[in-house]
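[1] The sequence isn't on hand, but the structure is:
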């Protein structure tokens, strides 16, 4: 009886069908390699001074599958409200060559021209995934 118990069908987990020696497939989230993110905050720097420009700043921490990723940002659409919500797109580019397969936390920061002194929200997108929607956007004057 004990010999047959090993033949029982087991539920498979994601990646369980990967041939030996191959990494299980990562979930498809629109070409975004971010595993997790946290500690998002956003603020508007409207401090006066010579040559000062009102700037939107967004910061957070992202967990990546390997070290060595580089990041770029693009400001997306903002609604036309008097107090707008801004969409930002984070693009992560994998390192070239072989790298250690270890989850690495990276701090990311967007800094760009603000279209308003106050924002209702800032949304951080990566691929098709919404990483964060920050609704507490403060203004430093």
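    Happy to help now that I have it. Keep in mind that what you see is a predicted model, and the values were worked out from it rather than measured.
[2] rest of the way, CA atoms for contacts and neighbours
    Noted.
[3] which stretches of this structure form strands?
    Secondary structure of the chain (DSSP state E): strands located at 36-45, 55-64, 70-78, 85-93, 104-113, 121-126, 129-134, 137-140.
[4] The residue nearest to residue 126 when sequence neighbours are not counted and residue 50: what is the separation?
    Using Cα to Cα, 6 or more residues apart in numbering and skipping the chain neighbours, the partner closest in space to residue 126 is residue 90 (5.1 Å). From residue 90 over to residue 50 the distance is 30 Å, taken as Cα to Cα, to the nearest Å.
[5] ok, and here's another one to check against it:
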């Protein structure tokens, strides 16, 4: 009798557990391409120092440009480090972020750094460790 119970358990237990197992039909899930980390193209980069006087005014470095971004992403500019050269170069970080509702195309970008230094040698816009643009003509609006 005991041998019969062991044999039945060995036969019925795998069949009972098979209902709990995941079904694999062998079809692979469609590959989702990784989101890009940098825009395909950029253009129209400029930088200037707004040193206009006025109540509470601070010198401000303003950097603008355009980036071609794919649908579902937005581009941002953030201040990076300033080097120790005299006059220094200011780094600006260009990055893409996921934004499911965003339409693709050319996006206008703007970064402001307050307080700005009195003068800059250049502004270097970089993405993912690579320079996208180097701006050397930095005007001062007074």
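    On my side now, so go ahead. All of these numbers come straight from a predicted model, not from anything done at the bench.
[6] what's the TM between chain one and chain two?
    In this superposition the chains share a TM-score of 0.68, using TM-score structural alignment, normalised by the length of the first structure; 113 aligned residues with a Cα RMSD of 2.5 Å.
[7] residue nearest the centroid of the second structure?
    residue 96 (2.7 Å; Cα atoms, centre = their mean).
[8] Which one, of the strands of the first structure, ends up nearest to residue 4 of the first structure?
    For these, the distance to residue 4 of the first structure is smallest for strand 36-45, at 41.1 Å, taking Cα to Cα.
[9] in the second structure, what residues pair with the closest one?
    Counting by TM-score structural alignment, strand 36-45 of the first structure pairs with residues 41-50 of the second structure.
[10] Contacts for the matching stretch, please.
    59-69, 116, 118, 123, 132-133, 135, 137-142 (Cα atoms under 8 Å, 6 or more residues apart in numbering).
[11] Buried subset of those residues, written for ChimeraX?
    Here is the ChimeraX command that selects the buried residues among the contacts of stretch 41-50 of the second structure (16 or more other Cα atoms under 10 Å):
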select :59,60,61,62,63,64,65,66,67,68,69,116,123,132,133,135,138,140
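[12] on that earlier part again, most packed of the strands of the first structure?
    strand 121-126 (a mean of 21; mean count of other Cα atoms under 10 Å).
[13] which helices and strands does it pack with?
    Here strand 121-126 of the first structure touches strand 85-93, strand 129-134, going by 3 or more Cα pairs under 8 Å, 6 or more residues apart in numbering; DSSP states H and E.
[14] circling back: superposed on the first structure, where does the match of strand 36-45 of the first structure end up, distance-wise?
    On superposition with the first structure, the mean distance recorded for stretch 41-50 of the second structure (mean Cα distance after the TM-score superposition for the first structure) is 0.4 Å.
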